[in-house]
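Novice: just coords:
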């Protein structure tokens, strides 16, 4: 297989995972065409057999079908061999996103996910996005109960602000924060990453390959199928793509010098951010699993890291189509307001 995928601690609460995970989102949601279930089961099992045992899903993927897919893929696989991360809180509605963090919703979502996954416990359970109407202490209080009941082992947050992370961590330890982090998505580095490190929280990097752009460059956009929601991302519109393709070309040049692929170089850059950083590249192809694992063997010098990091200054367009739901906008009201109105 080439590189070995080590199992290491994610955060400081005891969870151990493969230090490269598998994002399962694209297997059953939003990239234009739902993939055949039997093929995706093969991909998941190949990843597990290759040492990529940290599987990332959500009840919103599909919706619901992605968790069912993972449940089927894990039939006959030793439960102790894999670490399942799932999420609650996001409902796609009327072309936008509705976010929920009420206690009853948290519990109902967890119990439904357990049934779809067909497991007795979820290893890492995230708030997929932060409900800015509900004090984070209220959401975390229910998650803490679910941990005590053995329904989940560890708690995570995705796209949470620094204030939200600190307040949540005071109720129950946060094991991981999942945010977009890649060569062209760097907004978390100045404040959020140091906060996580101060608190002993692991960092899970979603979309480490720029939603596939660092694998194929402009060809990715040209070949997008109807219904692929990446068509709506600002970085892929015609105006911004003209500039962003130069970023891909420079990555390709450096990759050629290194003797690796552009996607391996981009993934290696994320791995080099620290031992507490866990990228979860998504794919629907076995060959891509193998290629992503190969990124673990790519070693970058300080000069190469600096050269790659400088490319972010050239990028045009917001990183997300729903920027209002990202960590910069996820503060929640004080706990006292909940006591008054409920």
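Specialist: Looks like it arrived, so ask away. Every value quoted in this text rests on a predicted model; they were computed, and no experiment measured them.
Novice: CA only for contacts and neighbour counts going forward, please
Specialist: OK.
Novice: can you give me the helices in the stretch 151-300 of the chain?
Specialist: 162-171, 192-199, 213-216, 218-222, 238-258, 262-271, 286-294 (DSSP state H, counting those that start in this stretch).
Novice: just the ones you listed: most buried one?
Specialist: helix 262-271 (a mean of 25; mean count of other CA atoms under 10 Å).
Novice: that one to helix 286-294, inter-axis angle?
Specialist: 40 degrees (axes from the mean of the first three to the mean of the last three CA atoms, to 10 degrees).
Novice: packing partners for helix 262-271?
Specialist: Helices and strands touching helix 262-271, by 3 or more CA pairs under 8 Å, 6 or more residues apart in numbering; DSSP states H and E, are helix 213-216, helix 238-258, strand 277-279, helix 286-294.
Novice: counting neighbours, what do you get for residue 38?
Specialist: 11 (other CA atoms under 10 Å).
Novice: no wait, residue 16
Specialist: Neighbours of residue 16 (other CA under 10 Å): 17.
Novice: strands along the stretch 51-200 of the chain, start to end?
Specialist: 54-56, 83-88, 90-93, 96-99, 122-127, 152-158, 174-180 (DSSP state E, counting those that start in this stretch).
Novice: out of those, which is closest to residue 166?
Specialist: strand 174-180 (9.1 Å; CA to CA).
Novice: tabulate the helices of the stretch 151-300 of the chain (TSV), appending distance to residue 339.
Specialist: Shown next, in TSV, are the helices of the stretch 151-300 of the chain (distance: least, CA to CA, whole Å):
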stretch	distance to residue 339
helix 162-171	16
helix 192-199	28
helix 213-216	46
helix 218-222	48
helix 238-258	46
helix 262-271	42
helix 286-294	48
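Novice: against that first model, consider the following:
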């Protein structure tokens, strides 16, 4: 390498001359380009990583939207010891191409690294709407609410579930089938799972709707007859094989009373009689629970569960707790109330109050 030095030199008549000096030394080699650059897409962003370069102080990140073509100015700079970078503010659905150079103050910048490309994709897995004909969602639809209930009449055996994704590039399925989708409904509760998978293929949300299809068989009336049996009338004839005692539970007040026998008289139709494990008396407050999916109509529908249906008491037999010395007396009324824990219904309105006391007092013998 030659170094020219201009300096005043006295010689002869004081003339100025330029002297040339030779300087020996090797030039600083260029840094190698970063290797193994990778790009991983996210929602509106791409994360870059690369191997460290020995001697590098900084790395420059270059971006473009065509292979091998990058913006003139680097997107950003990463100082040592960093070997990763997240490019943000990118457009989902656009492929970006990246390269990285290494540099320091002595050697300058290296050449471009290998090229890495990625396409950012949305992570939005929300729904913006959900439509089910014949049904009203409870609660009302909201993108941030993931569980709903709804009911439809028995006449509705199939519904079309139409979910709308907030991001049009998301994938939506209904019980595993592409949306919108037809769903057949059984009588009773039907669970519908709506899976929303975001464009990135990673993010997802599950919305669940439980749709109850009402049964075509309902309990029309429940009463206790003169023999102390509970007589049930249904809207449709029942299949005899579905009449099992465990489908029913009677209650006297809050106390459960098991059903020991179920029969139809004379032939099985829409009327069923229950025999309890203990006698039922006049003024007992009787209610009935029915287990769901045990009783079946002759048309194939299952009766939904029923809780605490009041049973009208028609029996004329008074409880032995009520009677003293063969008649009705005030002491007997008090004994009856205490033994029944004041849980009776003398006037048939389903509750115990002053009217029930008056009804019992009316039976006191002079």
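Specialist: Yep, that arrived. Since we're looking at a predicted model, the values are computed, not measured.
Novice: got a TM-score for the pair?
Specialist: For these two chains in superposition, a TM-score of 0.20 is obtained (TM-score structural alignment, normalised by the length of the first structure); 114 aligned residues with a CA RMSD of 6.4 Å.
Novice: if we can go back for a sec, now for the helices and strands packed on helix 262-271 of the first structure, which one comes closest to residue 309 of the first structure?
Specialist: Between these, helix 238-258 lies closest to residue 309 of the first structure; by CA to CA that is 10.5 Å.
Novice: which helices and strands sit right next to that closest one?
Specialist: helix 213-216, helix 262-271.
Novice: could you dump these to JSON lines with distance to residue 93 of the first structure?
Specialist: Shown next, in JSON lines, are those (distance: least, CA to CA, whole Å):
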{"stretch": "helix 213-216", "distance to residue 93 of the first structure": "27"}
{"stretch": "helix 262-271", "distance to residue 93 of the first structure": "32"}
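Novice: select, out of these, the one closest to residue 175 of the first structure.
Specialist: helix 262-271 (18.5 Å).
Novice: and the angle for that closest one with helix 238-258?
Specialist: Using the same axes, to 10 degrees: helix 262-271 of the first structure against helix 238-258 is 90 degrees.
Novice: export the helices and strands packed on helix 262-271 of the first structure to a markdown table and tack on distance to residue 176 of the first structure?
Specialist: Formatted as a markdown table, these follow (distance: least, CA to CA, whole Å):
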| stretch | distance to residue 176 of the first structure |
| --- | --- |
| helix 213-216 | 25 |
| helix 238-258 | 29 |
| strand 277-279 | 10 |
| helix 286-294 | 22 |
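Novice: I'd like to know which of the ones you listed is closest to residue 37 of the first structure.
Specialist: Once those are compared by CA to CA, helix 286-294 is nearest, at 14.0 Å.
Novice: of all the helices and strands packed on helix 238-258 of the first structure, which lies closest to residue 124 of the first structure?
Specialist: Here helix 262-271 is closest among those (CA to CA), at 20.6 Å.
Novice: now the strands of the stretch 51-200 of the first structure as a markdown table including distance to residue 303 of the first structure and mean neighbour count?
Specialist: Below are the strands of the stretch 51-200 of the first structure laid out as a markdown table (distance: least, CA to CA, whole Å; neighbours: other CA atoms under 10 Å):
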| stretch | distance to residue 303 of the first structure | mean neighbour count |
| --- | --- | --- |
| strand 54-56 | 31 | 25 |
| strand 83-88 | 35 | 23 |
| strand 90-93 | 40 | 14 |
| strand 96-99 | 41 | 15 |
| strand 122-127 | 36 | 25 |
| strand 152-158 | 31 | 24 |
| strand 174-180 | 24 | 25 |
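Novice: okay, these in CSV with distance to residue 289 of the first structure next?
Specialist: Converted to CSV, those look like this (distance: least, CA to CA, whole Å):
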stretch, distance to residue 289 of the first structure
strand 54-56, 13
strand 83-88, 17
strand 90-93, 27
strand 96-99, 30
strand 122-127, 22
strand 152-158, 24
strand 174-180, 20
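Novice: out of those, which comes closest to residue 73 of the first structure?
Specialist: strand 54-56 (11.1 Å).
Novice: how about the helices and strands packed on helix 262-271 of the first structure, which one is nearest residue 307 of the first structure?
Specialist: helix 238-258 (9.0 Å).
Novice: distance of the closest residue to residue 92 of the first structure other than its chain neighbours relative to residue 90 of the first structure?
Specialist: Distances taken as CA to CA, 6 or more residues apart in numbering place residue 98 nearest to residue 92 of the first structure, at 6.2 Å, with adjacent residues excluded. According to CA to CA, to the nearest Å, residue 98 of the first structure and residue 90 of the first structure sit 6 Å apart.
Novice: residue 337 of the first structure now?
Specialist: When residue 337 of the first structure is compared with residue 90 of the first structure (using CA to CA), they lie 23 Å apart.
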